[in-house]
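Trainee: Build me a model:
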Amino acid sequence: MHAFDVLGDPVRRRILELLADGEQASGAVTEVIRAEFGISQPAVSQHLKVLRDNGFATVRPDGARRLYAVDDTALREADAWLSRFRRFWTPHLDALGTEVARGRRQRRLAARDDDGSTG
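Mentor: As a prediction, the model looks like this:
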């Protein structure tokens, strides 16, 4: 399965978001996913298995619990594939960053002028 096939599923993307915050017990992941997507525990387990089998997540036993964490192997591969396309959005993001900084500076200067402050 290609990385983007794995990431194309909103449930798996959400699971990765949860795991990005740190290691999670499968029960905690299942609780959130069931509440948000209304799917069964076996379905959540299948999504966790797909993530694990495709290099997006790791699992380790901790007593009766299974703890999942992000495995960056497949994410690095997806990032490497995307790298050849960054030229399409990087200049736009850089320009946006410049405009945001310019707006902040203008607001700061306007606030200073309103306060009657000098530099």
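Trainee: only C-alpha atoms for contact and neighbour calcs from this point on.
Mentor: OK.
Trainee: which residues sit against the helix or strand harbouring R12?
Mentor: Taking DSSP states H and E as the criterion, R12 maps to helix 10-20. If you take CA atoms under 8 Å, 6 or more residues apart in numbering as the criterion, helix 10-20 is touched by 6-7, 24, 29, 33, 37, 47-48, 51, 56-57, 68-70.
Trainee: Any figure for the gap between the residue nearest the centre of the chain and F4?
Mentor: Nearest to the geometric centre of the chain sits E17, at 4.7 Å (CA atoms, centre = their mean). Distance, E17 to F4, using CA to CA, to the nearest Å: 15 Å.
Trainee: next up, for comparison:
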Amino acid sequence: MLLRFPECVEVDAWTGVAWRVGQATVAHVFGGEDQLIRITFRAEPDEVMAFEHLGSPYFRASWGPNVVGLLLDDDTDWAELAELLTDSYCLQAPVRLASQVPRPA
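Mentor: Alright, predicted model coming up:
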């Protein structure tokens, strides 16, 4: 899904796989010691707080002020995740690239 965004590339991360636009990370998928799969992405500061208050399956990642995590499981809402990843890309990409991404009306 992320590779359809302008200049977004998949790279090996310190663990798992990440997607970047330029030097900015859009999303990162990795497994924890508990063998559960997680994805992190960027969000606006007020959204980070909202996700933090929602609790599981969301969590606040400790490696950045605007990084949110989501535990991927059988109950994952993939359409919602696609929207969150689109938002993350638009936050991380230069304006000239983000403006090329179709947004819901």
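Trainee: Could you report the TM-score for this superposition?
Mentor: Once superposed, the chains reach a TM-score of 0.25 (TM-score structural alignment, normalised by the length of structure 2), with 50 aligned residues with a CA RMSD of 4.7 Å.
Trainee: coming back round to it: I'd like the contacts of helix 10-20 of structure 1 as a markdown table, with secondary structure appended.
Mentor: Formatted as a markdown table, those follow (DSSP: H, G, I helix; E, B strand; the rest coil):
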| residue | secondary structure |
| --- | --- |
| V6 | helix |
| L7 | helix |
| Q24 | strand |
| V29 | helix |
| I33 | helix |
| F37 | helix |
| H47 | helix |
| L48 | helix |
| L51 | helix |
| F56 | coil |
| A57 | strand |
| Y68 | strand |
| A69 | strand |
| V70 | strand |
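Trainee: what sits against the closest residue to A27 of structure 2 other than its chain neighbours?
Mentor: Leaving aside its sequence neighbours, A27 of structure 2 sits nearest to F41 (CA to CA, 6 or more residues apart in numbering; 4.5 Å). If you count contacts by CA under 8 Å, 6+ apart, F41 of structure 2 has them with T25, V26, A27, H28, V67, V68, G69, L84, L85, S88.
Trainee: how many neighbours does R105 of structure 1 have?
Mentor: Counted with other CA atoms under 10 Å, the neighbours of R105 of structure 1 add up to 12.
Trainee: quick one: it from L96 of structure 1, how far?
Mentor: Taking CA to CA as the measure, R105 of structure 1 and L96 of structure 1 are separated by 14 Å.
Trainee: next one: A57 of structure 1
Mentor: In terms of CA to CA, A57 of structure 1 sits 33 Å off from L96 of structure 1.
Trainee: likewise L16 of structure 1?
Mentor: Separation of L16 of structure 1 from L96 of structure 1 (CA to CA) stands at 28 Å.
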